[in-house]
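> Requesting a structural model of the entry that follows:
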Amino acid sequence: MLTQLSIRNVVLIEKLDLFFNRGLTVFTGETGAGKSILLDSLGLALGERASSSLVRVGTNQATVTACFEIPLSHPIYKQLEEQGFEASDLADAALVIRRIIAADGRSRAYINDQPVSLSFLKEISQNLVEMQGQHEQVGLMDPRGHLSILDNFGVSTTLLQKIKLLYSKWIEATAKLSALKATIEATAHEEEWLRESVEELKQLAPQGDEELDLVEKRKNLQQDERRQEALTSALTILSPQDRRAFQPAQALLNASKSLQKLLPSSFDEQTELSSTDQAVQEALEAIIRSEEALGEAENILNHIINDIQLDPQLLDDIEERLFTLRAAGRKYGVNIDELSSLLQDFETRLLNLDLGNHQIQELEQEVATCRAAFEEAAEKLSADRQKIAKKLETAITQELTPLKLDRAKFFVSITPLSSDAWNHTGKDQVQFLIATNPGVPPAPLNKAASGGELSRLLLALKVVLSQQSTLSALVFDEIDSGVGGSTATAIGDRLHRVAQNLQVFVVTHSPQVAASGDTQLKISKTIEKGVTLTHTKQLSAEERREEIARMLAGNHVTDAARAAADSLLHRSN
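This next block holds a predicted model:
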């Protein structure tokens, strides 16, 4: 049960601490006093969407704290343990939820002072409190929500999970089959082009990183070619075919001949040369050394040229290979290095085409198997729903009697969906019908029920469904809207009976419903120093009498109104 709700700086509420007991708690007050703010605050604690507009003007943040006493057998504790909560943190069967909303709209959530995600908070809150707003009367008229209501009443969760899984497998297999058929159809359309491309690329035999290797080889060969040209040119100068064209060598030769003429034709070691002859001899020896150096240079150059193994055809082959690869790359719209992987892709596509028909047969069999399994489970689910529908019809109809709808009968219509509308919930379409009077055929709720009847039908649904749930509390926002008199009294009585087993909170403008409460809190609005604030007060017995009298008579409370209030309170007690 919800034991405490603390609110700080939410819209008109500056500071509010509410303590709750078991049974039926009613909230009353003038229109606009702040009852909706109270429900919004509780909604924040349960994970509803936050907004900066909820933060009271002039403050940095709003805070809502909700305290629950939950038996340790409650399934919520398993959820908390799966989320990483330690058993020691949950041993006292107390659960404290705190939600903080900053002025910029950002929010944080905590459970027992441990931070949790908003999605997880909403998930566990579904097992704690169910809030019933006025708009759900309209939602009840929408048949799209009727299936889930029926399933929640007692349809096997194992079967529901199984049908969801089988439908998912069937859809997945169908999607694979469709994708394969589309791929094969597209591939078959370009089969001839693919085969020609594969043959062309196989002949080309592209390799990964081949372009870089070829460019490097071409660069080296071009450098060798330029080196050989330079060496050959130098050698030609040193050793021309026409020796007369080599002026330095010819000059050395001519100088040598001339100098030899200046020396004596014969002389021995004892023959003393003149100083001039000695100089001529030295010049002649220098010329001879120069001739030897030229010969040595010629030999070195010949050796280097012989070492360079220049293959002009290899360079041509590399140039041709690069040209062919680049042409193929432009043709297929890829880089040269991607040609090899492109070939593999083309071969895979052709292989898929060749294997496609066999794969299609396998997938078609898989789809048929998955569909058959889904249909079999869906038939069991439909049969289960038919049984549960009868129980729901009986339970709701029984609840309508104390709500002054004793002549009405509630029906659950289950019709099969067309095969193209089957989904993860099975193949059933569920719609709630009601016959408000004997002899009148059942009709959809939006055609047969008035606003007051919808309110009571909704209450009957909540009462019946709550018996199958693990909820700690039910919250109703003006469930008595559109009704009055004995009908409102009947609603109050039913709420009070439900509250014997389940904590119930009701926001009401009906004095009959208010009188049915075990506890009554009055919500009021005051202006203090120019600031509007909302307050809540738990009423004493005398204060309850005055408040219910006000609800009966308006602002001018009479003794007759007080007497009527006494009558309502006495009846409820």
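> can we go C-alpha only for contacts and neighbour counts from here?
Will do.
> Buried residues in stretch 395-405, which are they?
395-400, 402-405 (16 or more other C-alpha atoms under 10 Å).
> now, which of these sits nearest residue 29?
Taking C-alpha to C-alpha as the measure, residue 29 sits nearest to residue 403 out of the buried residues of stretch 395-405, at 24.5 Å.
> quick one: the residue nearest to residue 414 when sequence neighbours are not counted from residue 533, how far?
Spatial nearest neighbour of residue 414, excluding adjacent residues (C-alpha to C-alpha, 6 or more residues apart in numbering): residue 430 at 4.7 Å. To residue 533, residue 430 is 47 Å away according to C-alpha to C-alpha, to the nearest Å.
> Looking at the two, which has the bigger crowd around it?
Taking other C-alpha atoms under 10 Å, residue 430 and residue 533 do not tie; residue 430 has more neighbours (22 against 19).
> hang on, the more buried one is in a helix, isn't it?
No: counting by DSSP: H, G, I helix; E, B strand; the rest coil, residue 430 falls outside a helix, being strand.
> Now show me the structure for the sequence below, then we'll compare the two:
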Amino acid sequence: MLLSLAIRDIVLIETLDLEFGPADGLGVLTGETGAGKSILLDSLGLASGGRAERGLVREGARQGSVVALFDLPAGHPVFDLLDAQDIARDDVLVLRRVVGADGRSRAYVNDQPVGTGLLRRIGDLLVDIHGQHDARGLLDPAMHRELLDLYGGLESEVLAVRAAHAGWRSAADALVRLEGEVGQAQREELYWRQMHQELADLAPQGGEEVELADARARLMNREKLVEAVQESLEALQGGQGASGKLAGIERRLGRVEEMAADLLSPAREATERALVECQEAVDALERAARELVGPGRDLEQIEERLFALRAAARKYRIDVDGLPGLLAETSDRLSVLDAGAERTEAAAAAERAARASFEEAARVLSSGRMAAAADLSRAVVGELPPLKLERARIEVALEPLPEDEWGPDGAERVRLMAAMNPGQTPASLAKVASGGELSRLMLALKVVLAGTGNATTIMVFDEIDAGVGGATADAVGERLARLAADRQVLVVTHAPQIAARADQHWRVSKAVEGERTRVTVEPLDDGAERREEVARMLAGAEVTAEARAAADSLIRRSA
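Alright, predicted model coming up:
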């Protein structure tokens, strides 16, 4: 429910704090014409995402603001929206809108800055505002399909259509991608086959360029390398080479080591290690000598291979090390091409099956919608005679969509249509009636749809009684009271028949203080104050004893 509304510097309101309750019930705002009643509804609309304009800010003020507090049940759908946006939940939901004198606005939800688009989405789940010139709620064609589905209890059918449509789109997208890949491969088939053959013949290996370059460098300097190796071996192994000298030293130290106790042991151990290292150097040099002088590719072969790899890399504008990857890519492309027809047919079959599933789900949903549309039309028409709309009729039109407009919500467009007089062709709701007729028509729709689970937290009606009185106004009041039996309803009215049914009643008045005009809102008690206001609405400028008696009777009868 809406707990409170705090308004600061909006139009003629400088400071106003309104408390609302109980959770369900009919709240009524009354007052003279021009007293400022609609400012309150404009403020609530602003807090719930309505359009912000500089004209809303009170003259002379730097900015205006509205804060609306809501107490919501645990399962309210607004919480899913808050969770999706990572907005923290509190005990109450706080919507705040600030409008500057320049017309720019800022929006907050639970003190977290949000975009006005998100604020409006939240507001649409909380507040259903309807005035004679307001297109929110049921006048929005986008809502008609959802309302029909809710009225018909078609939630499971809708979910089935959405799932089938998602599967169909996924299969169709996969088919398009595959057809594109195969088509591209076919257009470039000769190029890719030539490339693959050339690379397959070349058979590049990872790291091969570095290996060949190193081998080429060795072969180009082989004579010098062989000479250096041989000289090194001679120095290590010759008669007076390092190995022989170290071996002689080790023998001499071994013969006298015992005579010197431990004095020569470190020297002998070091000599043994040097002898071992020397032998390892000899072994490494002998291996190098065998590789340098042994059989293998000659310099010309290595250079030819290296030049062939580098030429291919230049041709395809990649590094030599990228050639193996390019070969793998060509293999993949040719595999797509070779298996293209088979894969494409399998994907096409999957798309056809998914489409058939969607069409069947959409057919079931359409059948349910047709039945629900007839029931909804009859139910609304049954509400119209007491509202002085006995000549009007309502149609729920199902317009088949072309295939390219089929979507997750089915294969037809749903529109609520109305004709206000016999012989008149039904047209969209916003075009067929005067403001008063449209307000009563919308009330009938809201009464019928009240049990669909689509109820917002608070319903707001601005002068829904315009152009009616007597029994018609009483019928409007009776229906508003029915709506308010299980939800919060707020009404701006001039009809005493409606005011008499109020669970909460506020009187709005306007006063001029010096050169400033101010709007005040006064809650009325259930006794004399309320009777006096209803009597004023009945009598006009002068409230008589007869008017007060009539007000008492009207309030008792409406209780």
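> Now name the helix or strand holding the aligned residue in the second structure for residue 160 of the first structure.
Aligned by TM-score structural alignment, residue 160 of the first structure pairs with residue 158 of the second structure. Per DSSP states H and E, residue 158 of the second structure falls inside helix 155-187.
> mean offset of that helix relative to the first structure (after superposition)
With mean C-alpha distance after the TM-score superposition for the first structure, helix 155-187 of the second structure departs from the first structure by a mean of 1.0 Å once superposed.
> elements contacting that helix?
helix 323-338, helix 340-383 (3 or more C-alpha pairs under 8 Å, 6 or more residues apart in numbering; DSSP states H and E).
> what range in the first structure matches the following helix or strand past that helix?
Remark: after helix 155-187 of the second structure, the chain's next helix or strand is helix 189-202, criterion DSSP H and E. On the first structure, the counterpart of helix 189-202 of the second structure by TM-score structural alignment is residues 191-204.
> count of neighbours near residue 182 of the first structure?
Residue 182 of the first structure, neighbours per other C-alpha under 10 Å, totals 12.
> of all the buried residues of stretch 395-405 of the first structure, which comes closest to residue 33 of the first structure?
Set against residue 33 of the first structure, the nearest of these by C-alpha to C-alpha is residue 403 (29.0 Å).
> To which secondary structure element type does that closest one belong?
Under three-state DSSP, residue 403 of the first structure comes out as coil.
> That one matches what in the second structure?
The alignment partner of residue 403 of the first structure in the second structure, by TM-score structural alignment, is residue 387.
> Can you name the residues that contact that match?
440, 472-473, 475-476 (C-alpha atoms under 8 Å, 6 or more residues apart in numbering).
> Which of those are retained in the first structure?
Here is what carries over to the first structure from the contacts of residue 387 of the second structure, by both residues aligned by TM-score structural alignment, their matches' C-alpha atoms under 8 Å: 440, 472, 475-476.
> Let's see which of the residues you listed end up in helices.
440, 472, 475-476 (DSSP state H).
> quick one: which helix or strand includes the most centrally placed residue in the first structure?
In the first structure, the residue lying closest to the centroid (C-alpha atoms, centre = their mean) is residue 119, at 12.7 Å. Per DSSP H and E: residue 119 of the first structure is located in helix 118-125.
> Pull the distance from that helix to the chain's centre.
17 Å (C-alpha atoms, centre = their mean, to the nearest Å).
> Would you mind pulling up the elements that it packs against?
By 3+ C-alpha pairs under 8 Å, 6+ apart, helix 118-125 of the first structure packs against strand 107-111.
> Including neighbour count and distance to residue 121 of the second structure, could the ones in helices among the kept ones among the contacts of residue 387 of the second structure go into TSV?
As requested, those are exported to TSV (neighbours: other C-alpha atoms under 10 Å; distance: C-alpha to C-alpha, whole Å):
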residue	neighbour count	distance to residue 121 of the second structure
440	26	26
472	19	34
475	21	32
476	25	29
